Structures are given as structure tokens and as C-alpha cells.
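J.: pasted the sequence and its predicted model underneath.
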Amino acid sequence: MKKEERKPTTTDAGIPVASDEFSLTVGPDGPILLQDTYLIEQMANFNRERIPERQPHAKGSGAFGHFEVTEDVSAYTKAAVFQPGTKTDTLIRFSTVAGERGSPDTWRDVRGFALRFYTTEGNYDMVGNNTPVFFLRDPMKFQHFIRSQKRRADSGLRDNDMQWDFWTLSPESAHQVTILFSDRGIPKTWRHMNGYSSHTYMWVNAEGDRFWVKYHFKTDQGIEILTQEEADRIAGEDADYHRRDLFDAIKRGDYPSWTLKVQIMPFKEAETYRFNPFDLTKVWPHGDYPLHEVGRLTLNRNPTDFHTEIEQAAFQPSNLVPGIGPSPDKMLLARLFSYADAHRARLGVNYHQIPVNRPKSPVHSYSKDGAMRIDNVSDPVYAPNSKGGPKADGERYPQVEIWKASGEFVRAAYTLRKDDDDWGQAGTLIRKVMNDEQRDRLVSNVVGHLKNGVSKPVLERAFEYWRNIDKEIGNRIAKGVTGS
């Protein structure tokens, strides 16, 4: 029987090496030689293996799959990815928000739901979460919010007091905080949670008609959650519980899927709707804007190299293909810049040339040079030109994903409308959606968190915060913390 011939180890330059185990020394007991360039290469590379982690959403994992359109929504968008029968390759990354790269998957936290469609018109990225709302509506507070959820400057420890200090001084956070401390705050697995765009986006059809939309990816596995006690136990037993579950499910052929449904608002209705439809802290009632099915997302391939395919994946909300555009949501507009800039800082200016970030459609860009540039650039390197270089085609690809705006430059909150308030939807969630058992767990989760290091002045504000959401729940929380 012929002995299996294995590939010889080489240096990074492809040069064969003599040993995987021993350094080059003066005799078996002598000093190591500087000319052992293979040893030096191995040590130097090891010192540089880690790249900066994401800030936030550092801990996560993902998989590849496809999205297939099952219903006709061409009356609302001309985007090729959503035309009837279209099947598009996808990449998804799930994550927690506040935890570092090695933190437990089962901490109580919002989960990231970042999805890329490799469309025929370029990469389309929908960078969402597992909740339909967020803590803020103005990006000026985003950096401060994330710092409040991470670690103190003095001890390097997470701190419940600074979390509640920020939340209670930011009443717009009430809806998301209510969801966070509800059953939905800790999904059993990534496979058993929904995904949402959270933001409102614009769709434009082939005739130029505009619509506002919100995306809902409904899990086909059903919603399942972990209690706080279960999550704490699992965090101590397997910090990578969610990552492992997704990888193992796909490996055994149990492919998770989500059905995409959208809410659609006629363009002009946004001007007169009873609350600001672009407010990221609010949901659109389904009675006003019901769900319309679009298609199904299925995950069926694990990464073969976690670092190159998941850790270096760079999702950005500014990747919007023809027929899809942003809305006046201030948080979304800020993210159009911040995500791409974060990738430039973390991965380098040419991050889009990393294979997982490359579009499958042709690229005809005037971007050139920079660190780690891989693609060759050909002349002409400027526009406009008369030398045969790429030329923007405003007739085939007009900028139609637009809206009108006017007014003086101000630093101000959104203009209030009839039903704009910070507490109403959170209270409705508690009173109309949750059952008694779910309300009991909400109270228990909040009480447990508040009893862990929250200072008295912040506690008093927290009690009032919850009473503003729902008086009975607020009183129960206060009693649970103080005992009276």
C-alpha cells in the first residue's frame, strides 16, 4: 500500500522547510541562530495574528446561505434582489453588542443581525438587530451609550450603575430597555430569534414611485428563550454556546431559515402619520401597516476559515443597491458613514478587496492605491476623461432614492407629533403583549439587575422610569429592590 504523500511545509514565500518542531541552533544544546528565518517568520506572524475587535458587536459568528424571493413585491421596488423568483447568495453575522470577543454568548444583550446579499447590482447590506427598535434616536448619543454598556475607566469592570444612569437620563430608551429585560433579551439560540432592519428604508419601483419600508425576518424555527438562570449557567459552562449551536446545526444539515416580511408605508403618509415614522425607538402598528411576505433566507454553509470569512467581514448600511435607499432616520444616516469608517480603521482602506467583502458584480471604481491594495489599477485614473474609463450613467441609474428637506441649521430633537412620547409603546408592550408569566419574569430580571451595584440616586430614577412605562410594574420593581 502506497504511503500517503503529505504536502511539505513551506515558508510564507513557498520555500520548503526542514522541520516543524526544531529551531536552528549551534549544536543540539547551543544558542538559536539569527539565520533561522523560518522561526523568526513564525514568531513575528504570531505576534500579529489578532486584529482590532469591532466596537461594538465584537463577539459573534456567522454563516453563508441564500435568499429566495417567494412573493411579488416588484410593485414596490425595482431592486433586482427582490424580483420574483430571484435567488441570491448571502452572508450573515450574529453578535452581541456590548461584550468583547471572548465574552459569553448568553449575556442579556441585544443581538446583531447583519445580512449581506451578493446581488447582481452590488453588495446590499442590511445591518439590523433582533429587536425592532433601539435605545436612541440621535447618533450624538451613540458613542456615550456604548461606553455606558461596556467597562469603567478605573476598574475595567462592567457596571450596572452607569448603565441605569444613562438609561434613566435617556427616556427614549424605554421601549428597547423593556424588550431587553423581557424574555426576548436572551434568545435560546440565534436560530430561535427574529431579525429586524429596525430602521425605515425607502423602496423605489420601476416607475419611480417611492415607499417607506421596515424589514422583519421571522424565524421559521419559532421563538425560544433562555431564563436568566439558564443563561447564567450556560455562560459558565460554554461561553460560545450560540456560536457552537449554529455551526453544529448547519454541519448536521439542519439548515435554519427566516421568512422576510416587510411593512410598507406610502411615501406621502409619512408626512402626516400620528408619530414620526423614522423614529428608531418606535414600531409601526401592524394594524396600520400589515406584513407582506417577500421571501426566505436559508443558511446552509459554515465558514471554512473563521478569521477571513467572519472576523474580516465588513457590513455597512451604506451598501444600498438601486431601488433601495435610506430614510430621514438620523441614526441610519450617521451609520452610513460610521460603519465604513470603522472598517477602514479596523481592516484598512482596502477592506472591500478581502474576498468575503468582494461583490459578485463587476467593480468599475476610481478608488486606487492605499495599504494592501490587491487589484491592479489601469489608466485613466480620473474622471471625467476621454480615454475610455468608466462613466457614470445617470439615465440608467438615476439617483431616485431621495426626499425633500428644508429649514435652518439646528441642533434639536425631532418635531413632536400627536402620538410622540417615550413611554407609550413600552407600556403597551407590557400591558397588551406580555402575559402574567412574562411580566413576572420582566420584574424579576429588572430587580436582579438593579440590586447589583446601582447607587441610590440612580435607583430612585429607575423606579420612576419604570412607573412612567407602567405604574404597576414600576411599583413592583421598587418593592422588589427595597423590600417595601
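T.: In hand now; what should we look at?

J.: hey, let's count contacts and neighbours off CA atoms from now on
T.: Noted.

J.: just confirm residue 439 contacts residue 430, I think it does.
T.: Yes. With contacts counted by C-alpha atoms under 8 Å, residue 439 reaches residue 430, the gap being 6.8 Å.

J.: which of these two has more neighbours?
T.: The neighbour comparison of residue 439 against residue 430 (other C-alpha atoms under 10 Å) goes to residue 430, with 21 against 17.

J.: then the more buried one would be within a helix, right?
T.: Yes. According to DSSP: H, G, I helix; E, B strand; the rest coil, residue 430 belongs to a helix.

J.: spit out the contact partners of it.
T.: Neighbouring residues of residue 430 by C-alpha atoms under 8 Å, 6 or more residues apart in numbering: 439, 470.

J.: got another one to weigh against that:
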Amino acid sequence: MADDKYYTLAEGCPFANNASAVLMRGKQGSGLGLLQDTQLIETLAHFSRERIPERVVHAKAVGSYGEFEATRDCSDFTSASFLNKVGKKTPVLQRVSTVGPESGSADTSRDVHGWAMKFYTDEGNQDFVFNNTPVFFIRDPLKFPSLNRSHKRHPQTHLPDANMFWDFHVGNPEGIHQLLILFSDRGTPKSVRYMHSYSGHTYKFTKPDGSFKYAKIHVKTQQGVENLSSQEATRIAGEDPDFMIRDMFEAIERGEYPTWNIYVQLMSPEEAENYKWNIFDMTKVWSHTEFPLQQIGRLTMNRNPQNYFADIEQAAFSPSTMVPGIAASADPVLQARLFAYPDAARYRLGVNYQQLPTNAAKAQVYCPFQRDGAMRFDDNYGGDPNYVGSWIKPTKFYQDAKGIRASALALHTDHEKWVGEVSAYTSEITDDDFVQPAALWEVLGRVSGQQDRVIENLVGSLTGVKYPELRRAVYSLFGRVNNNLGFMLQERTEAVIKTVQN
């Protein structure tokens, strides 16, 4: 055979024919299968097990590889190695997804888009798990599962349900800023190449001396922002539900590598204590005038995955994956995600998911306290100690057994005492929650037809709400943003419903 290549079982044993089964045949050519047909049994058994659990959210995604290039030396506010030299390049894996719909859904559905990036730095992996919107629907971590359930299918009908959606958001009006963005043109981006992304969360950029700056991160497309109309998005959903995956893959194949500039907003701890907004509130943005964008790098995506399952479906991202120089803030939703994301990966991929090639660090890994478990792929650290000895004065036995002392910089600084004491907490809704959405509504009014399209998109959703009292609550919610917005939304929605009923 050419190159001496032939089919084998997974254990390497050759088999004669990849299209045959072993049967005890009768006169008509049919027959009974035999347990000795290992090839058939293995093929059927593997087929039933070749799917892993679908992500509960962010199931449908576009994936690609590329590189990040630092455009400035950031050592004045962070010790992160991948940011310490102009021109330094770091490989990156990117996965951009819709949030609510399933894996087989249409890419152009109106939705927030998740934006996950894995930087394979020389100090280990740095994951960023962003969205294509600068704010979010909630600021209380306990609401996170309920938020996502309300955007999914009804537990009885198994259908998308506008009543569930709006009932949640009327009861949690802090998300009005995000709702305005979602029902604007930005809710249906043209493709991955034409959208921005944002950290949403406040991070900390730290230095070895313990000093730090609070930071928000912005990823700005250099292709220009382009969106679809609601009608275009619906048409493409029917004609080509994988439009965004196709668009990105084919652009990279043509050599049209999309690029984004990456910026940070920086705030001192003193400024944070006195800022007019709670800087840990995901429903708020920081003023660009007070805290201007500072470019730190450039992202270029230039390589398609070789195998979608191995490279993208098995990829795991978590905001808890941070290199020295970057740390979590006291943002409560971020704190919850630090647990939830790696726990989801352990469930979907197994306890040793970090060893899968797409997740494996390019830097040295030595973690002998995290060993054993299903699908251990390496030598499991041999006989090295799997317990913690004395870090101050290790015994000779521990040293001889390759015990290694901790020497790296700590990943985290102390939480600031001004954040508060431990207590039961649920955020309250105040008039402040409607200031930024009201400003956004005014901005939308400067774009021809944008306010009308927002109302049209909202009407399209609200006509699916069958309870009049719930619709009235939605009109009231948007009326707190702008009286005219609430009035027009009510007038147009009820007119459509009346026409349908007649």
C-alpha cells in the first residue's frame, strides 16, 4: 500500500476490510452478527459516545487561531510577561459564540455574543471570557442561572417563550442598558469580523510591589462595525444558518486576516473609591473622557482549526485562568464565574481537561497536587510528592523526592477593605440604573432610524407576550428610560396585537 498506510483498530491491530462485518450467513445472504467482530462492535460503541455534553450556554461558535502583538510596554501597571515588550507576540485561540441557542441554531439570531480568547503566554495560559457588549443583564451572581434559563426554552413546551424572557427582565430591571443594546442593530452583528468585544468585568492589573490599577478591556474591530437588519438576520438564518462560521473560515482561507486593537481603561484604587458608579457593577460603563482608552496590543486571527471538535469544541475557557500581573476584582459576578467556568469544563471534558492539546499551556506545567483522574495523558508526575511538604524548611526526603518550593509571584493582591464586610446581599434598583440607558437612547437617536428599529425589534418580541399585565410592566420599564420610548412601545405593540386578534 502507498506509504504502508492501512486501517487499524484503536489499539493498532490491522483489519482487512473497512466496509465489512463478520456474520453467520444464511442462504439469502443475511445472517447473525458475532461478538468476535471487534471492528463492528468498536465502531458502533464509539459512534454512540462520540458526542460530549453541549455547553449549557455558548454552544454555537466560530473558532480560529491567531496571535497577539504587544504595541506598548505595559510594565508600568502590570507584571504580565506577554505585555512587557513592544512587538512581543503570543499565540491566541479565539471562540466567538451566541449565548442562548443550541449548537444547531442560526448564527444570526438576535443575541449577545460571547468572546473567549486563550493567550498561550510564556507564563502559562491567560483566558479572557468577554462579550460583544460593554455591559451585562445582571450584577448579582445568584441571578446568572435564572437569566440564562429565561432566554432558553420553556420547560413544558420546549419552545422559546417571550413571557419567560420579559418576566425575568421586568423583575430585574438593572439589565435595561443591555436590553437596549440587544434590541438595537448591535443585537444582530454582520459577522465576527465586524464586532467589538469588552471585558464587562473590572479586572486588576498588578505589579510585584503589590500596587495595582483597576482595568476594563476593550477589543475594537479594525474592519469597522457592521450589523444586519432584523429582516436580513432572519433571511440569512433560513438560507445559511452557519453564516458566521462560514464567513470567518473563508476570510482566513483567502488570507483576509481580521484584526482588532486591544485597549484598556485604567483607574486607581483611590479613584475607584470615589467614582460615581460602583466599578464592580457589570450594568455600568466607565466614562471614556475620564478614563481614556489606552492601546496595549493588536490581535490578528490568521489560522483556521484543523479539526473543529479537537480545537474548538474541546476548548475550555475560564476567567479564573490568569497569569501573574492580572487578577480578579471584587466584582461579584466575576467571582462566581471563577468557579462556574472551570467546573463546567470538568463536567463536559473531564477532570484533566487542561491536558487536551487545545487547552494545554505552552509554558512549563508542574502541578503534582493535581494528578490521577480519568484520561490522565502524561506520566502523572512519576514518584514526585503529591502532598505539600514544608515550604520553609523542606526535609531531605522531600527534597530527594523532587519537592519544589514555590517561587512565582502570587496571582492575586488583597481585596480592598473598602469593598465591605461579608454579608447577605442583593443589589437594589435605583434611578441611577436608568441614567446610562437614557444616555444610550439619546445616542441612538443620532443615527437615522435607529430608535425606530429598536422599537420595531422590541415590538416583534413583545407581541409574543400573552399576559397584558406583563406587557404593561415592560412598557413601564422602558418608560423609565424615556417616557416617549415607553409610550411608543405600548402604542405600536398593542396595535399589532389588536390587528392579529381581529
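T.: Noted; the coordinates are in hand. Here the structure is a predicted model, which means the values were calculated and not measured.

J.: what ranges do the helices span in structure 1?
T.: For structure 1, the helices defined by DSSP state H occupy 37-46, 142-149, 160-168, 174-180, 228-237, 241-251, 306, 330-347, 424-428, 436-450, 456-469, 471-482.

J.: the last one vs structure 2, mean deviation?
T.: Translated: helix 471-482 of structure 1. Here the mean offset of helix 471-482 of structure 1 against structure 2 after fitting is 1.0 Å, by mean C-alpha distance after the TM-score superposition for structure 1.

J.: residue range for that helix in structure 2?
T.: Under TM-score structural alignment, helix 471-482 of structure 1 corresponds to residues 483-494 of structure 2.

J.: any buried residues in that stretch, and which?
T.: For stretch 483-494 of structure 2, a neighbour-count test (16 or more other C-alpha atoms under 10 Å) marks 485-486, 488-490, 492-494 as buried.

J.: farthest-separated two in those?
T.: Greatest spacing in these, by C-alpha to C-alpha: 485 and 494 (14.1 Å).

J.: any idea how far residue 277 of structure 1 is from the equivalent of residue 204 of structure 2 over in structure 1?
T.: When structure 1 is aligned by TM-score structural alignment, residue 204 of structure 2 is paired with residue 202. Distance of residue 202 of structure 1 to residue 277 of structure 1, given as C-alpha to C-alpha, to the nearest Å: 12 Å.

J.: same thing with residue 183 of structure 1?
T.: For residue 183 of structure 1 relative to residue 277 of structure 1 (C-alpha to C-alpha), the value is 26 Å.

J.: cool, residue 300 of structure 1 as well?
T.: 35 Å.

J.: between those two, which is the more surrounded one?
T.: The residue with more neighbours, out of residue 300 of structure 1 and residue 277, is residue 277; 24 against 18, by other C-alpha under 10 Å.

J.: skipping adjacent residues, who's closest to that one in space?
T.: The shortest distance from residue 277 of structure 1 to any non-neighbouring residue, by C-alpha to C-alpha, 6 or more residues apart in numbering, is to residue 270 (6.2 Å).

J.: so stretch 123-138 of structure 2 aligns onto which residues of structure 1?
T.: Going by TM-score structural alignment, stretch 123-138 of structure 2 lines up with residues 121-136 of structure 1.

J.: please pull up the equivalent of residue 279 of structure 2 in structure 1.
T.: Looks like residue 279 of structure 2 aligns to residue 277 there (TM-score structural alignment).
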